[in-house]
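Colleague: this one's sequence-less:
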């Protein structure tokens, strides 16, 4: 056992003194010729060497993965931030190179207007979109602009529009989005849910434009904050997908993070040297207190720690890089219908999830309402002992017998036709919290519990939930006839 510094310290004594960074050389530590202009941790770089190193870092991140192939159509998610502008500049420079190392894929840019959530006026939203259009025009890349409320609609609606005009927004969907966000009580839940809606809309837009890859501008600083906040939100099982280079939870489109090796400071220097300007756009909770949400509190913690210990972001980021998914897969129905991540809600003996659910159930029911039925409910996951999904009126959702050909009419009736009171195939049947939780991961369940109405969820999410519940009940009916 180590016996160093076993003695007690006074209040004015410290175990380690804080060292100030001092530049002792005026020349670049790489070329030793030009004057140093950039301090990256403890190394002084000149402008040319820094830009060359940044370009090499970006190209190496794409090259070593070997995921992006020639003739791929890539969708670049642009938000107007510093990292988004740097990503566009790096991609545009790679497409223009005349050497054999030129990037061979084609690109499109998408911007998601979130003005409805931020309570911005139509003039402010159009002004922001105009600034986005002017920024993207400098790189000669096609731009698509869509609105966040379109993530709540059906798959057959138009998800994008050319140019910077947002006057064709859906007022009904915009109002639905506002009610949905306002129904979530905590700012933590709102930010987490908005992130899921944004990812869903990116995937839908990519499929609409026939793109197989999506480039995200997440930096190492952002991913380090995301790692810690996701652990606090209960998304620890999803960390390899949330912070890794490649997010493969969707089978058709992959989300890539080619800027993940850059720190926030490096991005700022890169934009300064290339004279790149970003678009300042407010976000949800921009002027709120740092303690208002888990995400903002984690960001403040990492930034404050990074000022005194420059290796903080790198240490957190590289530690998260070593995580893997293990045996969790998204095959079949083993994925969350909201975030598309593998489900982490399987009850095992003495699991943390079971202990958490047990504590929540006892707190909600109290000593008088907790009985043996509550224990059976916990043991069966979130389905009750009768294995029947019930609607808000308490009636069980079962399959009817109307999908049969009667001998007299010779006509095949479909379930739900002729005004019959059947809820198994009708989209108008309300879903309950228990049914939603059966298809959500642990963290998405926390979001659902904060919502006042589950019917305002995106249409495709509700459809997938009902479809999964129908398949489950059908399997239970024919389970005795299946061959093992």
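Modeller: Good, I have the coordinates. Note that the coordinates shown come from a computational prediction; the quantities given were computed from them, not determined experimentally.

Colleague: going forward, measure contacts between C-alpha atoms and count neighbours the same way
Modeller: Will do.

Colleague: could you pull out the helices in the stretch 151-300 of the chain for me?
Modeller: 171-183, 187-208, 220-233, 239-243, 264-273, 294-308 (DSSP state H, counting those that start in this stretch).

Colleague: quick one: closest of the ones you listed to residue 281.
Modeller: Nearest to residue 281, of all those, is helix 187-208, at 15.6 Å by CA to CA.

Colleague: sorry, back to before: do you know which of the helices of the stretch 151-300 of the chain lies nearest residue 124?
Modeller: That would be helix 171-183 among these, by CA to CA, at 15.8 Å.

Colleague: next, the buried residues of that closest one.
Modeller: Across helix 171-183, burial judged by 16 or more other CA atoms under 10 Å covers 173-174, 176-177, 179-181, 183.

Colleague: include distance to residue 285 when you put the helices of the stretch 151-300 of the chain into TSV, please.
Modeller: TSV is the format used below for those (distance: least, CA to CA, whole Å):
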stretch	distance to residue 285
helix 171-183	13
helix 187-208	7
helix 220-233	16
helix 239-243	22
helix 264-273	20
helix 294-308	9
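
Colleague: and the comparison structure, right after this:
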């Protein structure tokens, strides 16, 4: 796609389009043809009337959301009187938003200067596109959103709400699916929260889910891992007969949509699940965590897999087929390299893909809709939307503070934090495409289950 008007394909006529409309034609609304035809190409060229309508729609949307500062900016530089080449020069100088070319830029997203309105619209559009194309979430699908209170998962919750009920976006193609929120309570057992702070955080989670987003929720203590029955957790690959039954179950869910368990309304809807002998089980979990060494993220990995098993058990019990997580690009890149360093590279292709359905015969799929989002984009989105989060220091840092003689190892001796810091420095200081390149490289990894099935065939 060509961004400047001087490089526009010759076979697209400009007759009947004013100078202002011509300047508003975005590069995403034009198609170039490589056939070399002098006249209008019937194969690839887009009709000019359709381009003009989209440009007018975009102009009306931007003009309707102009603030007083944007209006002063337009009067100062006389944006409406500039031709496309002059606007292109302002875009190159970083004084004009490269997307709408009407407002002054507020942020630098990678190498492009973009205004606040276009930035927020692009974030929402990219998430809806990821839900439709990558995750294939359609109308009336039942989805379980897992939150930890951090910036990534809370941003995912807000973006899902905007996709369902938002009215501030340019696109009117809203989505219609069902949502339930699951919060795994790990504060007292893992981070040692006080009773007062723990109560305040739980009330914040409940208030955000019910009053701000109007989603149903469930709070499950991490100590529920001791109540899981081993019979319900068969991690082996299903046999041929079981695969046939699972395929029929998936087809039935796709045709008739997933239905919740009958006990869902009574047991877990908008409730905190109770665990018998909570104090004893919490002490057992603390003992198990403290038995592992502090270095090299052993404790973090244990807690991660314990939480994942608690989430999977909840999804299997109440018939949730799709589980949405808040994994971003930084997490994908860091997890790829750290898993290889730890000797767990065989399963990493499943864990960092858009859909991870390797366990339980595909009955539960862990999905990563924020996989192509940078941490900087999530932070700016949370700041603009006023998203509430739980501020918690990393577990590796907390463990070092408890030691009499803290280690001098970088990043508190954590492998995950060290690799994540390495990517953040490369992204900020050298090349803004470092992490997106690693994520695209991870897309080429083939899943081991697929390879085994191909060999058998």
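Modeller: Structure received. Not measured: the values here are computed from a predicted model.

Colleague: quick one: closest of the helices of the stretch 151-300 of structure 1 to residue 163 of structure 1.
Modeller: Across the helices of the stretch 151-300 of structure 1, residue 163 of structure 1 has its closest neighbour in helix 187-208 (15.5 Å, CA to CA).

Colleague: now do that closest one: which elements does it pack against?
Modeller: Applying 3 or more CA pairs under 8 Å, 6 or more residues apart in numbering; DSSP states H and E, we find helix 187-208 of structure 1 packed against strand 213-215, helix 442-450.

Colleague: any chance of TSV for the ones you listed, columns distance to residue 472 of structure 1 and mean neighbour count?
Modeller: Below are those laid out as TSV (distance: least, CA to CA, whole Å; neighbours: other CA atoms under 10 Å):
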stretch	distance to residue 472 of structure 1	mean neighbour count
strand 213-215	33	24
helix 442-450	19	18
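
Colleague: select, out of the ones you listed, the one closest to residue 290 of structure 1.
Modeller: Residue 290 of structure 1 lies closest to helix 442-450 among these, at 20.5 Å (CA to CA).

Colleague: corresponding residues in structure 2 for the closest one?
Modeller: The aligned range for helix 442-450 of structure 1 in structure 2 is empty, by TM-score structural alignment.

Colleague: what ranges does structure 2 have for its strands?
Modeller: 107-109, 112-114, 142-147, 178-185, 216-221, 271-272, 322-324, 355-356, 365-367 (DSSP state E).

Colleague: would you list those in JSON lines and tack on distance to residue 310 of structure 2?
Modeller: Output for the strands of structure 2, formatted as JSON lines (distance: least, CA to CA, whole Å):
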{"stretch": "strand 107-109", "distance to residue 310 of structure 2": "37"}
{"stretch": "strand 112-114", "distance to residue 310 of structure 2": "41"}
{"stretch": "strand 142-147", "distance to residue 310 of structure 2": "11"}
{"stretch": "strand 178-185", "distance to residue 310 of structure 2": "8"}
{"stretch": "strand 216-221", "distance to residue 310 of structure 2": "8"}
{"stretch": "strand 271-272", "distance to residue 310 of structure 2": "14"}
{"stretch": "strand 322-324", "distance to residue 310 of structure 2": "12"}
{"stretch": "strand 355-356", "distance to residue 310 of structure 2": "16"}
{"stretch": "strand 365-367", "distance to residue 310 of structure 2": "13"}
